[in-house]
Every structure is written in C-alpha cells, then in structure tokens.
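**Student:** Sequence and predicted structure, then a few things I'm wondering about:
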Amino acid sequence: MKNAFIFLILAATVIPLSSCTTTSEASRRQSESITARSGVRTLVAKNWHIDDDCRHIDYPAIHIVERPQHGRLEIVHEPLFPKLDGKASKCEKTRVNGVVGYYTANPGYTGKDRLVIRSPYEEGKTEEGVLNVTVVK
C-alpha cells in the first residue's frame, strides 16, 4: 500500500521559501512557506491511498486543524497524479482518485496568512502540515 501527503509547490503561482520537518514515532510535522496571489485559487496539498498496482483504495482524511484567517481552504476529492517530491514512482503518470487542498486568499488581501492540516501517512501515523502564506497582488 502506498499513502502519501505532500505540499505541492507550483512554480507558476507560488514560491517556496523554507521547509522544516520534525518527527516522532507516531507523527511528523512539516512547515512550508509559499507566496500566493490575492484571490487566486492555489493548490497546496495532495493526498492519495493506492495499492502497488496504482489502484485507488480509499480517500485519505485531511483534517483542518487551523483555518486561514484571510482566506479559505477547500478540501476536495479529484483525480491527481501521485508524484512525490524528489522520488520516482511507477504510479506518477497514472491519474488516481485523491484528496486535494486549495487555498484562496480573500480578494484584495495582501499580507501573511497561515493554515494547518493533518493527514495520515502510514498505518497509525499522522503528518501535520503548517503552511505559512505570503499573499501578494
């Protein structure tokens, strides 16, 4: 079984600024900083649960721990390509059903925002993702 959780940084719409990961036996925490445009829907997270033959098993949970104060976070089910940052996978060119997170800053807002989401990544383990957002025009 494969289950992955990542923050996806899209070169055309966001710029990564920093990353930090802390771990324990049952959980890990990852921080990312991005720049997003005001009022523009931006992909920030993807999660999937597939078997070794790239077949959909189920929709993994993504829980919103802290909602953004200056925008909204949407969690939707949609097809995606299960690509892990820096890791090759035989499934990365296969579209699978997954869970996707989109952040949209309030129109006209510029400044800082933050959101926190939590998701499983292995049997009995969770990952918490902290996204620090700089919103520009």
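**Tutor:** Yes, it's here.
**Student:** Please make it C-alpha for all contacts and neighbour counts, starting now.
**Tutor:** Noted.
**Student:** Which parts of the chain are strands?
**Tutor:** 2-6, 19-23, 27-37, 42-50, 63-66, 71-80, 96-105, 111-122, 125-136 (DSSP state E).
**Student:** counting contacts, what elements does the third one pack onto?
**Tutor:** Using 3 or more C-alpha pairs under 8 Å, 6 or more residues apart in numbering; DSSP states H and E as the contact criterion, the secondary-structure elements in contact with strand 27-37 are strand 19-23, strand 125-136.
**Student:** List the buried residues for it?
**Tutor:** Within strand 27-37, the residues that qualify as buried are 27-37, counting by 16 or more other C-alpha atoms under 10 Å.
**Student:** Second structure follows, compare the two:
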Amino acid sequence: MVAAAGVLAIGCAFGWQLPLHQREREPLSRQDDLAALSAAVGRLTRPGEPVLYDPPKERRIAIAYPRPLAGLRDIALGTPGPASGTLYGVDVGPTELLRRLDGARSAWLIAADEPETRGPKAPVLTGHFRLAYSLCLRGVRLERYVRAGPAH
C-alpha cells in the first residue's frame, strides 16, 4: 500500500513537471544560441586564426561545441581553466594581449551582447583593428577585426 502511494506520488509529480521540462527544452527558452554561433564559427574561420572571448565566460562555446573552434588560437588566454582553478581560465592583460596581436592581420571576437559585460579586449582591438564583419545572434556576437594599418 505504501509502495503504491509512493509510485502514485512520483507519477503525479512527473506529470505535473513534464510541461515545464518540455518548455525549458525549447530553443526560444534560452538567452543565447551557442549552437548557431558554433556553426557560424565553423563556416567563417580558418585554422590558426586568433580568437578572443570577451568576457572570458564566452569560452563556454568552446566548452559546449569544441569542434568548430578547435583550430583557432585563443590569443588572450593566460592560464587555462584547470591550471587556474576556474572554468573559463584567466586572461592576460591589455598590454600582453596587444603584444600577442602584434603581427596578426585579423582576429575574431566572440563577445557577450550586453555592453555592461564587455571586458578590455574590444577596446584593444578597436584601437589597432577595424571591424570587418559582425554577426549578432541571441545573446552573443561574432565579429572579425582586420588590422587598420600595417602589421608590426
């Protein structure tokens, strides 16, 4: 009798939560579309090109969909996640980032589409590069910058 009541209670709880679970799985329930961004990165980039994540939490795309980003150089990463004890790693400062960009003809920026979360990387790029391509998806942007003048 107790077992039957337990099974009934679990069945009712499952039935009550099922519509909420299904709604959570719909594409429009998410604040971002990492799958679409990953597909765009795979189409637009070439292996060896530098990529920057601004802020570092945008590396979540590389964690969730590593294949399209596997050949890109994470040029701003100073200490990887595991070595730093963080999920997304620790970035270098603007001076070191500028040194690492020396000689680069272009760079990709994967950035949060909220101005209040932007870090110091975009200003480093806009000071020496010009925006050549921009793709805005739900919650995230993919931008390609090309050097404004001759590479050093």
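**Tutor:** The structure has been received and is ready for your questions. On a predicted model such as this, the values are computed, not experimentally measured, just so you know.
**Student:** Tell me how the two chains score on TM-score.
**Tutor:** Scored by TM-score structural alignment, normalised by the length of structure 1, the superposition of the two chains gives a TM-score of 0.31; 79 aligned residues with a C-alpha RMSD of 4.9 Å.
**Student:** how about the buried residues of strand 27-37 of structure 1, which pair is most distant?
**Tutor:** Maximum pairwise distance among these (C-alpha to C-alpha): 31.2 Å, between Ser27 and Arg37.
**Student:** and the buried residues of strand 27-37 of structure 1 as JSON lines, adding distance to Ile117 of structure 1?
**Tutor:** Shown next, in JSON lines, are the buried residues of strand 27-37 of structure 1 (distance: C-alpha to C-alpha, whole Å):
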{"residue": "Ser27", "distance to Ile117 of structure 1": "13"}
{"residue": "Arg28", "distance to Ile117 of structure 1": "12"}
{"residue": "Arg29", "distance to Ile117 of structure 1": "10"}
{"residue": "Gln30", "distance to Ile117 of structure 1": "10"}
{"residue": "Ser31", "distance to Ile117 of structure 1": "11"}
{"residue": "Glu32", "distance to Ile117 of structure 1": "12"}
{"residue": "Ser33", "distance to Ile117 of structure 1": "14"}
{"residue": "Ile34", "distance to Ile117 of structure 1": "15"}
{"residue": "Thr35", "distance to Ile117 of structure 1": "18"}
{"residue": "Ala36", "distance to Ile117 of structure 1": "18"}
{"residue": "Arg37", "distance to Ile117 of structure 1": "21"}
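**Student:** circling back to that earlier point, can I get the helices and strands packed on strand 27-37 of structure 1 in a markdown table with mean neighbour count and distance to Ile75 of structure 1?
**Tutor:** Converted to a markdown table, those look like this (neighbours: other C-alpha atoms under 10 Å; distance: least, C-alpha to C-alpha, whole Å):
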| stretch | mean neighbour count | distance to Ile75 of structure 1 |
| --- | --- | --- |
| strand 19-23 | 12 | 22 |
| strand 125-136 | 21 | 14 |
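**Student:** Distance to Gly98 of structure 1 for those strands - can I get that in a markdown table?
**Tutor:** Listed next are those as a markdown table, based on distance: least, C-alpha to C-alpha, whole Å:
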| stretch | distance to Gly98 of structure 1 |
| --- | --- |
| strand 19-23 | 23 |
| strand 125-136 | 17 |
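**Student:** For Lys112 of structure 1, which of those strands is the nearest?
**Tutor:** Going by C-alpha to C-alpha, the one of these nearest Lys112 of structure 1 is strand 125-136, 4.7 Å.
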